[in-house]
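**Student:** A predicted structure for the sequence below; I have some questions about it.
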Amino acid sequence: MDEELNVTYITFDGHVEINKYRYVYFFILFTLYILITCSNSIIIYLILIHKNLHEPMYIFIAALLLNVVIYSTTIYPKLLIDFLSEKQIISYSACLFQFFIIYSLGCSEFFLLAAMAYDRYVAICKPLQYPTIMRKSTVSIFLVIAWLVPASNIAVQAIGMAKSKLCSFHLKSIFCNNTIYTLQCCLKSEFIAVFGLVCMLDLGILPLLFILYTYTKIFLMSYRSCKEIRKKAAETCLPHLSVLISFSCLGVYDVVITRVESDFPKTARLIMTLQLALYHPLFNPFVYGLKMKEISKHLKRLFSPPPKI
């Protein structure tokens, strides 16, 4: 009984007219969750079962889409429960865990996109050395780094926040995103401020700069090469760049939203917050399913009607 009394609960204040539209919200979000899970899982399944897709680029894509499935599963079930509940609350420890999973996977995406950029750089700029550079061991190392480095950094942040005193118990969001920092009494303390900047540099800015540098080298190389190489570069690099631009824009919003004052319109805040949970998880399978030729080919075979006898 004492343990129950000591549990700290956080109230989500980001919902708009939930009592009026709770069943509409539930139906729309449930449908989208099924769509996100199925679309990403189908492409992961195709990459796993087809040997011609067992290449570094497609392995990184599968890892990226697996991140999306876990990310969505971390957010959507709780959202759906909240829509049908009288009170939209979560324990502070569960909120920190949700924060940890969301941002570990989010930062992991930058690392995976960086690995894809390097893979494309070697394939286009150093094609003869590609088999010796991008070996299975190299791919495994990239995957371990992409998942372990962000997780360890975000874990330190989460532990630091768990030990901090709370001055507010109302979160201006519908799930535990970056606005969790506004609950802290020591929002501007040395630890949170300095370590937050270090994480932003290590997990976001440095991978982004590496990606931009790598693609600049690729496009310069392609520009000086024949038409076939330029076509190959466009087909394999543009999907990754479109995902990078989409994710970077949403990431910038997620960082900026913690600095926005309370007079920011609640409906606009809800719409923008939902982009993180809706747009990007659907955008990834759409881009890779339609723009990557080999994946698109297998998707057509999977959903094409059987031949008439």
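**Tutor:** Received it, and whenever you're ready, just let me know what you need.
**Student:** Could you use CA atoms for every contact and neighbour count after this?
**Tutor:** Noted.
**Student:** quick one, helices of the stretch 101-250 of the chain?
**Tutor:** 130-133, 136-162, 190-200, 206-223, 227-256 (DSSP state H, counting those that start in this stretch).
**Student:** Flag every buried residue along the first one.
**Tutor:** Applying a neighbour-count criterion of 16 or more other Cα atoms under 10 Å, the buried positions in helix 130-133 are Y130, I133.
**Student:** got a list of contacts for stretch 140-158?
**Tutor:** Under the contact criterion Cα atoms under 8 Å, 6 or more residues apart in numbering, stretch 140-158 has outside partners 60, 63, 96-97, 99-101, 103-105, 107-109, 111-112, 115, 192, 195-196, 199, 203.
**Student:** that older thread, can you put the helices of the stretch 101-250 of the chain in CSV and add distance to F26?
**Tutor:** Shown next, in CSV, are those (distance: least, Cα to Cα, whole Å):
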stretch, distance to F26
helix 130-133, 48
helix 136-162, 29
helix 190-200, 34
helix 206-223, 36
helix 227-256, 23
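**Student:** And the strands in the stretch 51-200 of the chain?
**Tutor:** Using DSSP state E, counting those that start in this stretch, the strands of the stretch 51-200 of the chain run over residues 89-91, 170-171.
**Student:** what packs against the first one?
**Tutor:** If I follow you right, that is strand 89-91. Here strand 89-91 touches strand 9-12, going by 3 or more Cα pairs under 8 Å, 6 or more residues apart in numbering; DSSP states H and E.
**Student:** For the strand it packs on, which residues meet the burial criterion?
**Tutor:** I10, T11, F12.
**Student:** what angle separates the helix or strand where P285 lies from helix 227-256?
**Tutor:** Assigned by DSSP states H and E, P285 belongs to helix 266-291. With axes from the mean of the first three to the mean of the last three Cα atoms, to 10 degrees defining the directions, helix 266-291 sits at 160 degrees from helix 227-256.
**Student:** Below is structure B, check it against A:
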Amino acid sequence: MTTINGKGDAFVPPLVSIISGGIAGGVEAAVTYPFEFAKTRVQLRQEKGEKPPRNPFKIVGQVYRQEGIRALYKGCGALVTGSVAKDAIRFVSFDSVKNAFKDPETGTLTYGRSMLAGMAAGVLASGTAVTPTERIKTALIDDARHDKRYKSAVHCVKTILKEDGPIGMYRGFAGTTLKQASATSFRMGSYNILKDFEQLRDIEQTTVVNFGNGAVAGTITTLATQPFDTIKTRSQSAKVTTTMEAIIGIWKDDGIRGFWRGTIMRLGRTVLAGGVLFTTAEAVARIITPIYEKAPAVL
């Protein structure tokens, strides 16, 4: 929804970024959740002798047969709520930092500064929205495998606060922040680099082009940041685990390969998610920007 150089690089009003980013985040999370569920399941510590399939479709099918359709959306509400807040913050902070980083004379933004703007947006999103909601989602998915203590997302939050205090909501903060900083840097940065390249060559920004750019950005993001995602998932399981304990546990279980566990599942989700996220954000921005411009005093 933003560009970094050349034509079409205009100031994006913060309210437009918040609304378009929030709506896009909620839509993306809801549409792609079964992939997120499968990826989280395979990243969690397995019981002795338990070997889950690596194919996400097999995991989805297995859970559906054994536990029903509702099980596939365990923790979805928390993720959707968090994604609305996360992407609203991520888009508005990225656009704000991007505008601050522009060359004051030419109005352009280098590729390096575009990536840095994405990193700053990721850190802010992690601290304000992502870590707590990811903690709830992961704990719900982990708990549903065996203990089944949590009756709902609200009950999960109450239990975590009772047993571990407020810090319990921020378990995995280091891993989540590393993941968010790097992921947002790669996703937002690479998307804007692709978009800028196309605009310099007069390639029309259609829905198909937006979706393709988002899918490519999602692929780059997944391959570059998977270890952080695996560490984050382990440290946010139902059982209290520190980031260092998660790293040691992954290494003991699977060695270096363990840090890329769930890559195929996450790749399946992020390719679709990247396309949905940026396509939705661009579409919403196109709708609300004229409204904003016509009624600045109200908005």
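**Tutor:** Perfect, thanks for sending it. Computed from a prediction, not measured in an experiment: that's the story for all the values here.
**Student:** Give me the TM-score for this pair.
**Tutor:** Put the two chains on top of each other and the TM-score (TM-score structural alignment, normalised by the length of structure 2) is 0.34; 170 aligned residues with a Cα RMSD of 6.3 Å.
**Student:** tell me which residues in the helix holding P285 of structure 1 are buried?
**Tutor:** 266, 269-270, 272-273, 276-278, 280-289, 291.
**Student:** ditto for stretch 234-250 of structure 1
**Tutor:** When burial is assessed from 16+ other Cα under 10 Å, stretch 234-250 of structure 1 yields the following buried residues: T236, C237, P239, H240, L241, V243, L244, F247, L250.
**Student:** Centre of the chain to that stretch, how far?
**Tutor:** Relative to its chain's centre, stretch 234-250 of structure 1 lies at 13 Å (Cα atoms, centre = their mean, to the nearest Å).
**Student:** What lies in contact with it?
**Tutor:** 110, 113, 116-117, 120, 215, 275-276, 280, 283-284, 287-288, 291-292.
**Student:** which of these sit farthest apart?
**Tutor:** R120 and Q275 (28.6 Å; Cα to Cα).
**Student:** and the host helix or strand of K162 of structure 2, what other elements does it pack with?
**Tutor:** Using DSSP H and E, K162 of structure 2 maps to helix 153-164. With contacts taken as 3+ Cα pairs under 8 Å, 6+ apart, helix 153-164 of structure 2 sits against helix 131-145.
**Student:** now with 10 Å?
**Tutor:** On a contact count with 3 or more Cα pairs under 10 Å, 6 or more residues apart in numbering; DSSP states H and E, helix 153-164 of structure 2 meets helix 76-101, helix 131-145.
**Student:** Off-centre distance for it?
**Tutor:** 23 Å.
**Student:** Check which helices and strands whichever helix or strand comes after it sits against.
**Tutor:** Downstream of helix 153-164 of structure 2, the first helix or strand assigned by DSSP H and E is helix 173-200. Other elements packing on helix 173-200 of structure 2 under the criterion 3+ Cα pairs under 10 Å, 6+ apart are helix 76-101, helix 111-125, helix 131-145, helix 207-235, helix 243-254, helix 263-294.
**Student:** could I get those helices as JSON lines with distance to A24 of structure 2?
**Tutor:** Formatted as JSON lines, these follow (distance: least, Cα to Cα, whole Å):
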{"stretch": "helix 76-101", "distance to A24 of structure 2": "7"}
{"stretch": "helix 111-125", "distance to A24 of structure 2": "15"}
{"stretch": "helix 131-145", "distance to A24 of structure 2": "17"}
{"stretch": "helix 207-235", "distance to A24 of structure 2": "12"}
{"stretch": "helix 243-254", "distance to A24 of structure 2": "30"}
{"stretch": "helix 263-294", "distance to A24 of structure 2": "5"}
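**Student:** Turn those helices into TSV, including distance to G189 of structure 2 and mean neighbour count.
**Tutor:** Shown next, in TSV, are these (distance: least, Cα to Cα, whole Å; neighbours: other Cα atoms under 10 Å):
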stretch	distance to G189 of structure 2	mean neighbour count
helix 76-101	9	24
helix 111-125	5	23
helix 131-145	22	24
helix 207-235	8	23
helix 243-254	27	16
helix 263-294	12	21
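**Student:** which among the buried residues of strand 9-12 of structure 1 gets closest to F27 of structure 1?
**Tutor:** Out of the buried residues of strand 9-12 of structure 1, the member with the shortest distance to F27 of structure 1 (by Cα to Cα) is F12, at 19.8 Å.
**Student:** pretty sure that closest one is touching K78, no?
**Tutor:** No: using Cα atoms under 10 Å, F12 of structure 1 is not in contact with K78; the gap is 11.3 Å.
**Student:** number of nearby residues for the nearest residue to R230 of structure 1 once chain neighbours are set aside?
**Tutor:** Nearest non-adjacent residue to R230 of structure 1, counting by Cα to Cα, 6 or more residues apart in numbering: S222, 4.9 Å away. As a burial measure, S222 of structure 1 scores 20 neighbours (other Cα atoms under 10 Å).
**Student:** Equivalent analysis for R230 of structure 1, please.
**Tutor:** The tally of other residues near R230 of structure 1 (other Cα under 10 Å) stands at 18.
**Student:** ok, it touching Y223?
**Tutor:** Yes: assessed by Cα under 10 Å, R230 of structure 1 is found in contact with Y223 at 6.7 Å.
**Student:** and I89 of structure 1, which of the helices of the stretch 101-250 of structure 1 is closest to it?
**Tutor:** helix 136-162 (17.4 Å).
**Student:** between that closest one and helix 190-200, how many degrees?
**Tutor:** 160 degrees.
**Student:** distance between the ends of stretch 124-139 of structure 1?
**Tutor:** Its start and end residues considered, stretch 124-139 of structure 1 measures 17 Å (Cα to Cα, to the nearest Å).
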